[in-house]
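Colleague: Here's a sequence, model it:
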Amino acid sequence: MAMTKGYASRYSFEDVWSISQIMEETKELAARVAKSTSTVLIHGESGTGKELFAHAIHRLSIRRDQPFVSVNCAAIPEDLFESEFFGYEPGAFSGANAKGKPGKFELANGGTLLLDEISELPYPMQGKLLRVLQEREIERIGGTILNQVDVRIIAASNRPLKPLVQEKKFRADLYYRLRVFPLYIPPLRERKEDILFLAHRFLEHYCKAYGKTTIRLEPEVQQWMESYPWYGNVRELKNFVEAAVLLVDDTDGRLTMEHVKVLMDDEGADVIYPTWKKGETMKETYRFPLSLKQELENLERQLILKALSESKGDRMRAAELLNIHYASLYRKLNKYQLEEG
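Modeller: Now for the predicted structure:
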């Protein structure tokens, strides 16, 4: 079976950088299950590298030469679910492609299908997905033929699914169908020994990419980096280092706390973070003249990070704490580059 053009895994376990024991053990578990055909359920906060692990699992599997297809369940409107997952025949509905279109299951046939953000799949759609996982067959919209599919499933979620099952927001039968081999990716704050290791790897990468001289981290910056909780995890750290490389002057080559304050807009430049405690008001760090729009955005970002911390990464709960719709929080996570994978 030929690989579907454009669908191949991009990462291996060598791309999962770490020196912490907990991450090395996690990679060992992932490598062990990779050689099987079992369904894997990856759980971890946004930015921990769930998609990276999914790619690496596929690349180490016996399906490595077959397609690796990824689909973000949170990004597919409910009315397009069936056409995206199962495909459609020519003329199946108004506006349909004249040649028809294969769905994700067909594209991944023989290989691996990553169901990212599986916790955000609408409840009515969960039953339809379950049926395909059980029967291993699909029928295109407008079609009459059942097509057999041979697909390995890897599901990923930044929210624990068990509480959603108890709240009747996620089907128990689908949960147990997906949870054959659970794999937990720990957040960066639970493996602090990886922080400076990753920072130096990213520094080396971006200095080379942007033609910059070697940049040194001042001791105070290293201390701050190890104390900052990195709620956006590896992605946030990577973005921070990239920005730092662009900011630091080549003639100096040192990343100082002054640079940190510029990059973090003062919101995370304190060694202890977050700075708010119950009953306290926000510290007065404002200096005029200032940009009201920028300050409001900084405050909004702080509040989102605080809500995510309080909810332990549960975005639905964070939206409730902020008294906003989940879709609004999802957009803001993208806006402030706090979103995952």
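Colleague: okay, CA-based contacts and neighbour counts for the rest of this
Modeller: Will do.
Colleague: Can you get me a residue count around residue 327?
Modeller: 12 (other CA atoms under 10 Å).
Colleague: Please report the distance of residue 329 from residue 315.
Modeller: Computed as CA to CA, to the nearest Å, the residue 329 to residue 315 distance reads 8 Å.
Colleague: neighbour-wise, which of the two wins?
Modeller: Between residue 329 and residue 315, counting by other CA under 10 Å, residue 315 is the more crowded of the two (22 against 19).
Colleague: Let's verify the nearest residue to the more buried one once chain neighbours are set aside: helix, strand, or coil?
Modeller: Nearest in space to residue 315, with sequence neighbours left out and distances taken as CA to CA, 6 or more residues apart in numbering, is residue 308 at 6.6 Å. Put simply, residue 308 is helix when judged by DSSP: H, G, I helix; E, B strand; the rest coil.
Colleague: ok, residue 308 to residue 328 distance?
Modeller: Using CA to CA, one gets 14 Å for the distance from residue 308 to residue 328.
Colleague: Over to residue 260?
Modeller: 29 Å.
Colleague: When those two are compared, which one has more neighbours?
Modeller: Using other CA under 10 Å, the more surrounded residue of residue 260 and residue 328 is residue 260, with 21 against 10.
Colleague: Share the number of residues neighbouring residue 216, please.
Modeller: Per other CA under 10 Å, the neighbour tally for residue 216 reads 16.
Colleague: is it true that it touches residue 241?
Modeller: No: judged on CA atoms under 8 Å, residue 216 makes no contact with residue 241 at a distance of 11.6 Å.
Colleague: Following up with a second sequence; could you model it the same way so I can compare the two?
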Amino acid sequence: MNLKQLQHFVTLAESGNVHRGSARLNISQPALSKSIRALEDDLGVELFERLSRGVRLTPAGHWLMSRSFSLLSDFQQLRTEIDLIKRQANGSVRIAAGTVLCSSLIPLSLARLHEVASNIQVVVESGYWDDHKRMLLNGEIDFFVADSRELEDIVEFDIAHLPAEPICVYVRAGHPLAKKRRLTLADLQQGAFMGLTRLPKELERILKMHPELPPSRMADSAVASNDFSLLRTSAALTDVLFYSPPSAVQEQVARRELVRLKVSLPAQLQTHFAIVWRKGRKLPASAELMKRTIIECAAQQFRPLA
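Modeller: You can find the predicted model right below:
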């Protein structure tokens, strides 16, 4: 099966007979019939019932039709993006992202985008999801990337979920807890901790179910900030516990500035990051290219713990 055969299949299904389908494709009727037969032979199923005045999709044909639109749309978008890269066309993208992502995934994605389309200008606003929601609804940004737990039910939005990551506990190298062989949640209660000033309500609910975890007492944290980079740097310089997804601290871990404590946390403690844009709105090619770059980088960066 190739894309040309898929295009022929969709056109014939929409046209209802070979005469109209071949006219739309600007090819001969025998050429269209030959293409469809080759596709059916390749797949090993009949896609059309041949009727006296046309054709009708079989159940297998209906299934292929339901998948074909997204495949052809993705292919067309890919052609558009490649054309944009090839022309090195000027373009601009305005996005917003959560403070954790602005310290990890977004810089990686910007670097990847710059490799293939250096003329695209990207403006990134950092902050919390409710501000980004307002900006998107007001048309100030093309899309945003943030925790999606409070956005799932908003009918104006389309959402592309990114892979989930566990949330782990990190401390500076040399921290007393890093030397203990067997850690329990009770050990964590003995130390001060730091965290973001705001959390999604769903995450707060999960934390309240586990009062043994320090983050459930966020108001009592030793350090609270809306700047994730500040928290991450402070964690490497103090004895404060730091909760983070692995991808956001991988450089600090590689340099041995931070180490992960091997303690079991509830499985529900994980990220729910997603890309969010206006429903029914076709993103400009440059914004779509940025979106797909973020998805690609997230797939490589967000991985389960070994």
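Colleague: Kindly provide the TM-score of these chains.
Modeller: The pair, once superposed, lands on a TM-score of 0.28 when counted by TM-score structural alignment, normalised by the length of structure 2; 131 aligned residues with a CA RMSD of 5.6 Å.
Colleague: got the residue ranges for the helices in the stretch 1-150 of structure 2?
Modeller: All helices of the stretch 1-150 of structure 2, identified by DSSP state H, counting those that start in this stretch, fall at 3-15, 18-25, 29-43, 59-87, 105-116, 129-137.
Colleague: want to throw those helices into CSV with distance to residue 301 of structure 2?
Modeller: Listed next are those as CSV, based on distance: least, CA to CA, whole Å:
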stretch, distance to residue 301 of structure 2
helix 3-15, 31
helix 18-25, 42
helix 29-43, 36
helix 59-87, 22
helix 105-116, 8
helix 129-137, 22
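Colleague: Nearest to residue 300 of structure 2, out of the ones you listed?
Modeller: Among these, the nearest to residue 300 of structure 2 by CA to CA is helix 105-116 (10.1 Å).
Colleague: Would you check how far apart residue 204 of structure 1 and residue 152 of structure 1 are?
Modeller: Distance check for residue 204 of structure 1 against residue 152 of structure 1: by CA to CA, it reads 36 Å.
Colleague: Tell me which of the two has more neighbours.
Modeller: Shown here are residue 204 of structure 1 and residue 152; by other CA under 10 Å, residue 152 has more neighbours (23 against 17).
Colleague: Tell me if I'm right that the more buried one and residue 105 touch.
Modeller: No: if you go by CA under 8 Å, residue 152 of structure 1 and residue 105 don't touch, sitting 9.8 Å apart.
Colleague: joint contacts of those two?
Modeller: Contact criterion CA atoms under 8 Å, 6 or more residues apart in numbering; residues shared by residue 152 of structure 1 and residue 105: residue 113.
Colleague: residue ranges of the strands in the stretch 51-200 of structure 1, please?
Modeller: Counting by DSSP state E, counting those that start in this stretch, the stretch 51-200 of structure 1 has strands at residues 68-72, 87-88, 101-102, 112-116, 137-138, 147-148, 152-157, 181-184.
Colleague: ranking those by burial, who's on top?
Modeller: Most buried of the strands of the stretch 51-200 of structure 1, by mean neighbour count (mean count of other CA atoms under 10 Å): strand 112-116, with a mean of 26.
Colleague: what's the angle between it and strand 152-157?
Modeller: Here strand 112-116 of structure 1 runs at 10 degrees with respect to strand 152-157, directions being taken by axes from the mean of the first three to the mean of the last three CA atoms, to 10 degrees.
Colleague: So which elements touch strand 112-116 of structure 1?
Modeller: Where contact means 3 or more CA pairs under 8 Å, 6 or more residues apart in numbering; DSSP states H and E, strand 112-116 of structure 1 is packed against helix 50-60, strand 68-72, strand 152-157.
Colleague: Residue 154 of structure 1 touches residue 33, doesn't it?
Modeller: No: if you go by CA under 8 Å, residue 154 of structure 1 and residue 33 don't touch, sitting 11.1 Å apart.
Colleague: could you say what helices and strands the strand or helix carrying residue 205 of structure 1 packs with?
Modeller: Per DSSP states H and E: residue 205 of structure 1 is located in helix 193-209. Using 3+ CA pairs under 8 Å, 6+ apart, the elements in contact with helix 193-209 of structure 1 are helix 219-227, helix 233-247.
Colleague: Swap in 7 Å and give it another go.
Modeller: Contacts defined by 3 or more CA pairs under 7 Å, 6 or more residues apart in numbering; DSSP states H and E place helix 193-209 of structure 1 against helix 233-247.
Colleague: Can you list the buried residues in the helix it packs on?
Modeller: 233, 234, 235, 236, 237, 238, 240, 241, 242, 244, 245 (16 or more other CA atoms under 10 Å).
Colleague: Show me what the following helix or strand past it packs onto, helices and strands only.
Modeller: Counting by DSSP H and E, the next helix or strand C-terminal to helix 233-247 of structure 1 is strand 254-255. When contacts are defined as 3+ CA pairs under 7 Å, 6+ apart, strand 254-255 of structure 1 sits against strand 216-217.
Colleague: on contacts alone, who are the packing partners of the strand it packs on?
Modeller: In terms of contacts (3+ CA pairs under 7 Å, 6+ apart), strand 216-217 of structure 1 is packed against strand 254-255.
Colleague: which element follows the strand it packs on toward the C-terminus?
Modeller: helix 257-264.
Colleague: Now do the buried residues in that following helix.
Modeller: Applying 16+ other CA under 10 Å to helix 257-264 of structure 1 flags 257, 259, 260, 263 as buried.
Colleague: Once you drop chain neighbours, what's closest to residue 152 of structure 1?
Modeller: residue 112 (4.6 Å).
Colleague: any idea how far the one you found is from residue 296 of structure 1?
Modeller: Distance of residue 112 of structure 1 to residue 296 of structure 1, given as CA to CA: 43 Å.
Colleague: Repeat that for residue 227 of structure 1.
Modeller: Going from residue 227 of structure 1 to residue 296 of structure 1 by CA to CA gives 25 Å.
Colleague: Compare these two (neighbour count), which wins?
Modeller: A count of neighbours by other CA under 10 Å puts residue 227 above the other of residue 227 of structure 1 and residue 296, at 16 against 11.
Colleague: Roughly how far does that one sit from residue 106 of structure 1?
Modeller: 46 Å.
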